[in-house]
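K.L.:
Dropping the sequence and predicted coords here.
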Amino acid sequence: MLSSVLLAAWNGYGLAISFVCVGVIVLFWWKKQQGKSSHASFLSATLLGGDTKSEADYRGDSKLQIKDFERHRRQIPKRVNGNKIRTTPAKVGGGHTRIQPLFFFFSLTGSTNRRAEKALQRASEHFKRQDSSILEPQLVDLAAIDHEDFFEHAPMLHQSQEIIKYFYLLLIPSYDIDTILDSVLKLFEDIHNDFRIDTAPLSCLAGYSVFGLGDKDGWSSVANGFCSQALDFDRWMAKLTGQKRAFPVGMGDVKSDADARFDEWTAGVLSTLTDVAASGSLGEGVVGSGEAFESDEEDIKTPNSNHSERSQKGRPSSIGDLEDIGGKAPGSSPLPIDFTTSLQPQGPKPMVPISSPTYTALTKQGYTIIGTHSGVKICRWTKSALRGRGSCYKYSFYGIQSHLCMETTPSLSCSNKCVFCWRHGTNPVGTSWRWQVDPPEMIFEGAKEGHYKKIKMMRGVPGVRAERFQEAMRIRHCALSLVGEPIFYPHINEFVSMLHRERISSFLVCNAQHPDQLAALKPVTQLYVSIDASNAESLKKIDRPLHRDYWQRFTRCLGILREKRMQMRTVFRLTLVKGFNIEEEVEGYADLVAKGLPCFVEIKGVTYCGTSTSASAGLTMQNVPFYEEIVAFVEALNVALERRGLDYGIAAEHAHSCCALIASRRFFVEGKWHTLIDYEKFFELWQKGRKFSPEDYMGPPTPEWANWGNGGFDPRDQRVDRKGRAIAT
């Protein structure tokens, strides 16, 4: 029936249907050919520079038309003609010179961008009313341009009888993480030191000025790193422009006076621009002109020098990057006082205020911030142990079950910025305590409360074992190694005592940069010192310490640890990073062990966190050693210790953590290693208040499955892969 209907329809309308189909096919083909032709014409015009837009078309708008022009220009292949870049504007028929202000900015949070837009609007209104020789100011995002186009030479544009000279205004925040600002500063250095380029390629600028935004909570003064990147920009710009600083560096604290200081700087810059436009040069009468004293230049006093510091021009010493914010060396010339500097004394401030980006970043990573400077976080091994998937190496070596462990710190601040830090570089840094001090009672109660809340959040997670969940509601161990430097906290002894009173053992980790605090430390269950390199050069490269005397501090700590080895269990923790601290350093590590004589030496491969901070520090998965490489290193270190007559041996391993343990033979009793701890015995000895030694609370023999060569995975648990599938052990 259906076939007869279709046949009848075709007999009646077949010809019409055929014409329609052919027409549709022809139309589709024609459209396709038109599209190809248009695309080819566009590519041809672009590659040959035949765009109908002129340079003037890119200048009509107030929101960086130059950025659009430069982006379009970079689409066309550059032609190298071998001509030297002109550093001064050519005279065009005696034409009139006009000034083009450019507001450069960089921002991670948007606050610097908003201030730049505010200054742009104010400048636009100011120059419309007063001076026609100054062009409409433009905004330039440092993250959206090719830096060579603006800093290797000025982007000079000529309009008929006019010469355009640029005036650079740079708004630079300072961060304690690696950003594009570090790349720009490196470019400045490369340009200045490139023999093929004029050392002052921006001398054709009408002038420049820099405004810095910083946080005095982290860096209380210029000497301690306040607005350090802005000062570095000013230093290099002075070199690249031939000392054309038109107005002094402005500096503002983002948490107090940034807006007021920025308004003052903007007013001064606009006044300077007006003067420059009227006179045609900076001139000696312009505020901020004259010789530019650079931060890497310093007069050296001689024993016979009778000149005062002022007669020596008061040039400041080097202001390094945030890795070197230890302040100026004693005896050096004082820093010049900026016009924005507040003389009002300020009391201690919170280390991590609730309103700060640091607080937001840390809480986003899973931290519970306690008070103003402490934190607690649940460890991934705690989650693993709750689900019966294994505890960390501390259970294999010392008998600590991960689901009974609380990881916390009374000080989020650290004095190193290690390349392998897996805390994403978001915690504060400092070389001395200058913040509010929270009472230890508040930190202790807050840490327990925060930990228990996080444990309760695991209640509904698939695989959590009921018995372990109940056990986890009673903290038995505290790892003071979460982030920062726990020994930095002024009341660390009181805090540790609170742990011991509640029969919570204490493992405290320090980075060997605070010898005075280490010497004053009272007994803890186990004391760690991070030994991340065997020599000063490697230590600076991998730990990036803030203290200038970092190596002296480091060696002092080893001596203190040697003295404490008979009072508490001491541990050297070696974190091995391929390409940084493994190759040819075994002998150096053996020498350090000879100096400190620790009870144990933990050797662990680095854990790569995969963040941009790690990548910018030069760390990738290529730097993570295989366990076979860790084994080879441990065996070589053990041999090196034997050659020195040191009584050590390889005791245990935890292959899953890529970790192994070398122990003093003080803990090798009756043919067996005794690396475990008798925690109840420790608390009894501590409560008596008398001196005791590590042997007094030595535990039972290390379990067979944890001994060297047996892998170290708890046989009660089940290893799984990334997808939760069981792995045979």
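P.N.:
Great, that's in hand.
K.L.:
CA only for contacts and neighbour counts going forward, please
P.N.:
Fine.
K.L.:
Was I right to think Pro598 contacts Arg562?
P.N.:
Yes. Contact criterion Cα atoms under 8 Å: Pro598 and Arg562 qualify, at 6.7 Å.
K.L.:
More neighbours: those two, which one.
P.N.:
Pro598 (27 against 18; other Cα atoms under 10 Å).
K.L.:
so which strand or helix has that one?
P.N.:
Using DSSP states H and E, Pro598 sits within no helix or strand.
K.L.:
Can you give me the separation between it and Lys604?
P.N.:
Using Cα to Cα, to the nearest Å, one obtains 16 Å as the distance from Pro598 to Lys604.
K.L.:
Kindly report the same for Val249.
P.N.:
46 Å.
K.L.:
out of the two, which sits in the busier spot?
P.N.:
Lys604 (25 against 22).
K.L.:
Check for me that the more buried one belongs to a strand.
P.N.:
Yes. Checked against DSSP: H, G, I helix; E, B strand; the rest coil, Lys604 lies within a strand.
K.L.:
That one against Leu574, yeah?
P.N.:
Yes. Here Lys604 reaches Leu574: they are 6.1 Å apart, a contact under Cα under 8 Å.
K.L.:
Phe42: neighbouring residues, count only.
P.N.:
Neighbour number of Phe42 under other Cα under 10 Å is 14.
K.L.:
what does Arg643 give?
P.N.:
Close neighbours of Arg643, defined as other Cα under 10 Å, add up to 10.
K.L.:
Give the helix, strand or coil label for Ile177.
P.N.:
In three-state terms, and counting by three-state DSSP, Ile177 is coil.
K.L.:
wait, it sits on Asn427?
P.N.:
No. At 10.0 Å, Ile177 and Asn427 do not qualify as touching, with contact defined as Cα under 8 Å.
K.L.:
In terms of neighbours, single out the busier of the two.
P.N.:
A count of neighbours by other Cα under 10 Å puts Asn427 above the other of Ile177 and Asn427, at 22 against 17.
K.L.:
Look up which helix or strand the more buried one falls in, please.
P.N.:
Going by DSSP H and E, Asn427 is not in any helix or strand.
K.L.:
How about the contacts made by it?
P.N.:
Thr358, Leu362, Leu412, Ser413, Cys414, Val483, Gly484 (Cα atoms under 8 Å, 6 or more residues apart in numbering).
K.L.:
And it, how far from Lys377?
P.N.:
Taken as Cα to Cα, the span from Asn427 to Lys377 is 14 Å.
K.L.:
and what of His654?
P.N.:
Computed as Cα to Cα, the His654 to Lys377 distance reads 23 Å.
K.L.:
Between those two, tell me which one has more neighbours.
P.N.:
Per other Cα under 10 Å, whichever of His654 and Lys377 has more neighbours is His654, with 28 against 22.
K.L.:
another one to put next to it:
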Amino acid sequence: SIVHILFGSQTGTAASYAHAIQEELNGKGIKSKLEDLKNFDPEDNFLYWNESKMNGPVLFLISTYTDGTPPPSCEWFCRWLQDASNDFRVNKSLLSNMRFAIFGLGNSLYSDHYNTIGRNLDRWLHKLSATRIFPFTAGDENVVQSKHGSIKLDFNAWKSEIISVLEYLLAGNQKNGVVTPVAEIDSVSSTTQCLVCTIHNPHQQEEEEEEEEKGEEGEDVVDVEDVGDAMSHYPLLTKLVYLFLICFVDWQGLPQQIKCMRKRNSKKPPEMITDELRKSLSKQGYRLIGSHSGVKLCRWTKSMLRGRGGCYKHTFYGIESHRCMETTPSLACANKCVFCWRHHSNPVGTEWKWKMDPAVDVIKGAIENHYDMIKQFKGVPGVKADRFAEGFSIKHCALSLVGEPIMYPEINDFIQMLHEKGISSFLVTNAQFPEAITTLLPTTQLYVSVDAATQDSLKKIDRPLFKDFWPRLIESLKALSLKVNIYYHLVPQGQRTVYRLTLVKAWNVDELEAYADLVALGKPDFIEVKGVTFCGDSKSSDGLTLKNVPWHDEVLHFVSQLTDMLDGYEIACEHEHSNCVLVAQTKFKSANGEWRTWIDYARFHELFQRFRATGESFTALDYTATTPAWAVLGADERGFDPQETRWRRKEKVTQGC
């Protein structure tokens, strides 16, 4: 017999796992056939399956996509199987000769849709009389809840066990033509016995059919390690008995199931950075710090070391890009945005459940690693000696590398330590943690990403983990407008606030009125509007291509229309090189028409330290500086500092613009 391996993949993970199991089967001399479900015609193949009396086991590896939908490549397969399992005209013994096992790929943080497709597939096949040779196994991207610490380890455990089962089956170990239940297989390893330690229901099929009629999804088995969750569905008396066993019965006399649950509940918080994640991020150029933080050298830092210009923050706010450190104290994020620069290689989460490193260690590690990366530019052609020397005196910190820095429990300590070292803070949050915004100490500039202006488009673009993502965004914007600090008797803090809008052509550029309403809600000092950056083809980007990247003139047109709808805002600056435009409240414009969007950083640090010592409040206008003429909209330089040297590919190098 041939083992058939069918996979449905969105980002390529299921495909890589399918190839891995085929490779191991080949190594054991077991014939196998690998096929992508997008090329698999269920009608032709499944009908042929029974007619030819094929007995080869089938392994399915399938992921669950946004909102509990299958990967787009195998929508037809899933739709056909669902229809067939529910169509009274289809013979329910259609797949009676099929023996199968399923490994689902999902993330338990999406609780409503966790491994929905894998579970549905398991139920549909069962309703068509296919025989399970192994219980449905859910792989979990959420390292906190994953049984083995990561989805890759979940898969490796499943792979080991399923191959043991396949070896047994293919050796002809069957009783009267019926596949032996896994729990009865003597030759399976002791590890298998533990993993397949399940609570079986003898009336499972009947109950599944009843649940299907009610429109509910049936569960096949309950793992011992999941009994704690399942207890919530049991009567009060059962719960009391369980608690009695835990609290009063001698430990040695407890059933093995209870011991497993107790052991699981007492485990220490895991590290956010797994070995697999460390390898992936290190390959991308990250310097990882401790168990949950990272730092990376920004391309604009490298550019300004060579005298080739700084980033848009240099143009808009006067930072020195070669003295800026891009870091994060939390690699985890609560969104999986389609335009994520990191292609979702970082972890996700809705709350802090990981081991935590002290803020002092994170800052020390970030600075040391940043300086170590600067050292590598010594002697590099084009690097200016004075810029190289200044690079070892960090003056700015962009807390926007990846993830959600505001999730870090010691974020206030982190910010205070930065300011004590004379380092300004530019913190970006994805507007999913309104309480953290409220309790945040004053930063030099606080950003909220507003990636879309309506609930539907935000869900499509940001793909948030929170079910109540839209109310959270609204509350975050309100918190921004009312910025107060609970540690100082609700003293208003007028620090600089920014909306960051990323325009994705054909996705969110037509939401002008809705954007205007959100601006009125949060009343930010500034609005940065940037065209989306295309970071290369990614299967996780939901079809984002270069066609979705607006031209700079298109961004300017959008911003012009938006400011016409707003009271008290005007376009202040542009940075053509970054395809970015700055809108500012007119309070940052002096009586003689000069913009004051730049920052007096020494003055900010003075105000912050006074605030910490006495609680004396300050406003955004207390630390402004004059914006140079070359940075203002309409200047010939279009945001490029004339003291820098513009470098154009395949063109002559020109001074200034």
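P.N.:
Here it is on my side, so go on. Just so we're clear, the structure is a prediction, and the values are computed from it rather than from any experiment.
K.L.:
where does the TM-score land?
P.N.:
The TM-score (TM-score structural alignment, normalised by the length of structure 2) is 0.77; 570 aligned residues with a Cα RMSD of 4.1 Å.
K.L.:
Can you tell me the element the aligned partner of Thr502 of structure 2 in structure 1 falls in?
P.N.:
Alignment note (TM-score structural alignment): Thr502 of structure 2 maps to Thr575 of structure 1. According to DSSP H and E, Thr575 of structure 1 maps onto strand 569-576.
K.L.:
Show me what secondary structure element comes after that strand.
P.N.:
As assigned by DSSP H and E, the chain's next helix or strand after strand 569-576 of structure 1 is helix 586-596.
K.L.:
circling back to that earlier point, what's the neighbour count on the match of Thr502 of structure 2?
P.N.:
20.
K.L.:
In contact with it: list those residues for me.
P.N.:
By Cα under 8 Å, 6+ apart, the neighbours of Thr575 of structure 1 are Ser530, Ile531, Asp532, Ile603, Lys604, Gly605, Val606.
K.L.:
need those residues in TSV with distance to Gly212 of structure 1, can you?
P.N.:
Listed next are these as TSV, based on distance: Cα to Cα, whole Å:
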residue	distance to Gly212 of structure 1
Ser530	35
Ile531	36
Asp532	34
Ile603	43
Lys604	41
Gly605	40
Val606	36
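K.L.:
just the buried members of those residues?
P.N.:
Buried members of the contacts of Thr575 of structure 1, counted by 16 or more other Cα atoms under 10 Å: Ser530, Ile531, Asp532, Ile603, Lys604, Gly605, Val606.
K.L.:
What residue in structure 2 is paired with the second one?
P.N.:
The pairwise alignment with structure 2 assigns Ile531 of structure 1 to Val450, based on TM-score structural alignment.
K.L.:
give the contact list for that match.
P.N.:
Shown in contact with Val450 of structure 2 (Cα under 8 Å, 6+ apart): Asn430, Ala431, Tyr499, Arg500, Leu501, Thr502.
K.L.:
Would you check how far apart it and Leu503 of structure 2 are?
P.N.:
Distance of Val450 of structure 2 to Leu503 of structure 2, given as Cα to Cα: 10 Å.
K.L.:
Asn45 of structure 2 now?
P.N.:
Applying Cα to Cα to Asn45 of structure 2 and Leu503 of structure 2 gives a distance of 44 Å.
K.L.:
who's more crowded, those two?
P.N.:
Using other Cα under 10 Å, the more surrounded residue of Asn45 of structure 2 and Leu503 is Leu503, with 24 against 11.
K.L.:
Is that one in contact with Lys530, as I believe?
P.N.:
Yes. At 6.1 Å, Leu503 of structure 2 counts as touching Lys530 under the criterion of Cα under 8 Å.
K.L.:
which neighbours do these two share?
P.N.:
Common neighbours of Leu503 of structure 2 and Lys530 (Cα under 8 Å, 6+ apart) are Val555.
K.L.:
all helices for the stretch 201-350 of structure 1, in order.
P.N.:
Using DSSP state H, counting those that start in this stretch, the helices of the stretch 201-350 of structure 1 run over 228-240, 258-279.
K.L.:
Please identify the helix or strand for the corresponding residue of structure 1 for Pro471 of structure 2.
P.N.:
By TM-score structural alignment, Pro471 of structure 2 lines up with Gln552 in structure 1. Per DSSP H and E: Gln552 of structure 1 is located in helix 550-564.
K.L.:
Can you point out the buried residues in that helix?
P.N.:
For helix 550-564 of structure 1, burial by neighbour count (16+ other Cα under 10 Å) applies to 550-551, 553-562, 564.
K.L.:
between it and strand 569-576, how big is the angle?
P.N.:
Here helix 550-564 of structure 1 runs at an angle of 150 degrees relative to strand 569-576 (axes from the mean of the first three to the mean of the last three Cα atoms, to 10 degrees).
K.L.:
secondary structure element for Gln22 of structure 2?
P.N.:
Using DSSP H and E, Gln22 of structure 2 maps to helix 13-27.
K.L.:
after that helix, next one along is what?
P.N.:
Using DSSP H and E, the helix or strand that follows helix 13-27 of structure 2 towards the C-terminus is strand 32-36.
K.L.:
got a list of contacts for the helix or strand just after that next one?
P.N.:
Following strand 32-36 of structure 2 in sequence order, the next helix or strand is helix 42-51 (DSSP H and E). For helix 42-51 of structure 2, the external contacting residues (Cα under 8 Å, 6+ apart) are Phe77, Trp80, Leu81, Leu94, Leu95, Ser96, Asn97, Met98.
K.L.:
which residues sit in contact with the counterpart of Gly422 of structure 2 in structure 1?
P.N.:
Superposed on structure 1 with TM-score structural alignment, Gly422 of structure 2 falls opposite Arg503. With contacts defined as Cα under 8 Å, 6+ apart, Arg503 of structure 1 is in contact with Arg476, Glu680, Phe683.
K.L.:
hmm, try it at 7 Å
P.N.:
By Cα atoms under 7 Å, 6 or more residues apart in numbering, Arg503 of structure 1 lies in contact with Arg476, Phe683.
K.L.:
likewise His322 of structure 2?
P.N.:
Thr301, Lys302, Met304, Leu305, Arg387, Gly391.
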